[in-house]
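Participant: The sequence and its predicted three-dimensional model are supplied below.
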Amino acid sequence: MSIVQIIVAFAIIWWVVLFAVLPFGVRTHHDAGIDPIDGIEPGSPLKPHLGKKLIATTIITLVLLGIFYLGQTMGFLTISSIPGLDPLVSEQD
């Protein structure tokens, strides 16, 4: 894998993991029973802990990227190994 492929894979995996991690541990004003002041959405999080979530996202992404990299370099994960994605390989079988 080239460095460009690794960077692109990291970016894609990072964003997917971020959107999966964002809802964890969210406590809203409504959940806490706090009446929000004017201009604040009752469903907005009290303490979003974005720093912790960004660190967790990066760690999870590095683990998943490592698995993806090993699968690519060792030949376990190729287009031809996924049925239906490579029409030329599918027709030969």
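Facilitator: Arrived safely, thanks for sending.

Participant: can we go C-alpha only for contacts and neighbour counts from here?
Facilitator: Will do.

Participant: quick one: stretch 57-70 to chain centroid distance?
Facilitator: 10 Å (Cα atoms, centre = their mean, to the nearest Å).

Participant: Structure two is appended below for comparative analysis:
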Amino acid sequence: MQWTSILAIYVLFWVVSAFVLLPFGVQTHDEAGIEKIPGQADSAPANFRPGKVALRATFLGAVLTTLYILNYAYGWIVPEDLIFWGPSTR
């Protein structure tokens, strides 16, 4: 597999990981006990830290990319393993 393919797979895993990790560890102003600014949405985060989300996404993306590349190299799970209802009878 070419390094550009590995990079593209990593970027895809990173973006998906970042979106999955966004809601974890975030509190609203009510949950944190902080006074809201007039006109602020009730769901606005009080302690959003994009750097922490990016760091977690970097780690998770690297782990998922490594597992994907190892599966590609060693063939632990192949497409035939994903047929759950048996072969077609046509």
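Facilitator: Alright, I've got the coordinates. Keep in mind the model is a prediction, meaning the values are calculated, not measured.

Participant: Now the TM-score, please.
Facilitator: For this chain pair, the superposition-based TM-score is 0.77 by TM-score structural alignment, normalised by the length of structure 2; 86 aligned residues with a Cα RMSD of 1.9 Å.

Participant: Would you mark the buried spots in stretch 28-42 of structure 2?
Facilitator: For stretch 28-42 of structure 2, burial by neighbour count (16 or more other Cα atoms under 10 Å) applies to 28-29.

Participant: Give me the contact list for the helix or strand L70 of structure 1 falls within.
Facilitator: If you go by DSSP states H and E, L70 of structure 1 is part of helix 50-74. For helix 50-74 of structure 1, contacts defined as Cα atoms under 8 Å, 6 or more residues apart in numbering pick out 1, 6, 9-10, 13-14, 17-18, 21-22, 77-78.

Participant: Restricted to helices, list those.
Facilitator: Using DSSP state H, the members of these that fall within helices are 6, 9-10, 13-14, 17-18, 21.

Participant: M74 of structure 1 and D35 of structure 1, how far apart?
Facilitator: Relative to D35 of structure 1, M74 of structure 1 is positioned 56 Å away (Cα to Cα, to the nearest Å).

Participant: Identify the residue nearest the spatially most central residue of structure 1 in space, chain neighbours excluded?
Facilitator: Geometric centre of structure 1, nearest residue: V17, 1.6 Å, by Cα atoms, centre = their mean. Excluding its sequence neighbours, the residue lying closest to V17 of structure 1 (Cα to Cα, 6 or more residues apart in numbering) is T57, at 5.9 Å.

Participant: Count residues in the vicinity of that neighbour, would you?
Facilitator: Applying other Cα atoms under 10 Å, we find 21 residues neighbouring T57 of structure 1.

Participant: now the one 4 residues further on
Facilitator: The burial metric for T61 of structure 1, expressed as a neighbour count using other Cα under 10 Å, is 22.

Participant: returning to that earlier point: for the residue nearest to the centre of structure 1, which residues are in contact?
Facilitator: 57, 60-61.

Participant: Translate it into the numbering of structure 2.
Facilitator: Here V17 of structure 1 is matched to S17 in structure 2, going by TM-score structural alignment.

Participant: Quick check: its match vs T58 of structure 2, distance?
Facilitator: For S17 of structure 2, the distance to T58 of structure 2 - Cα to Cα - is 8 Å.
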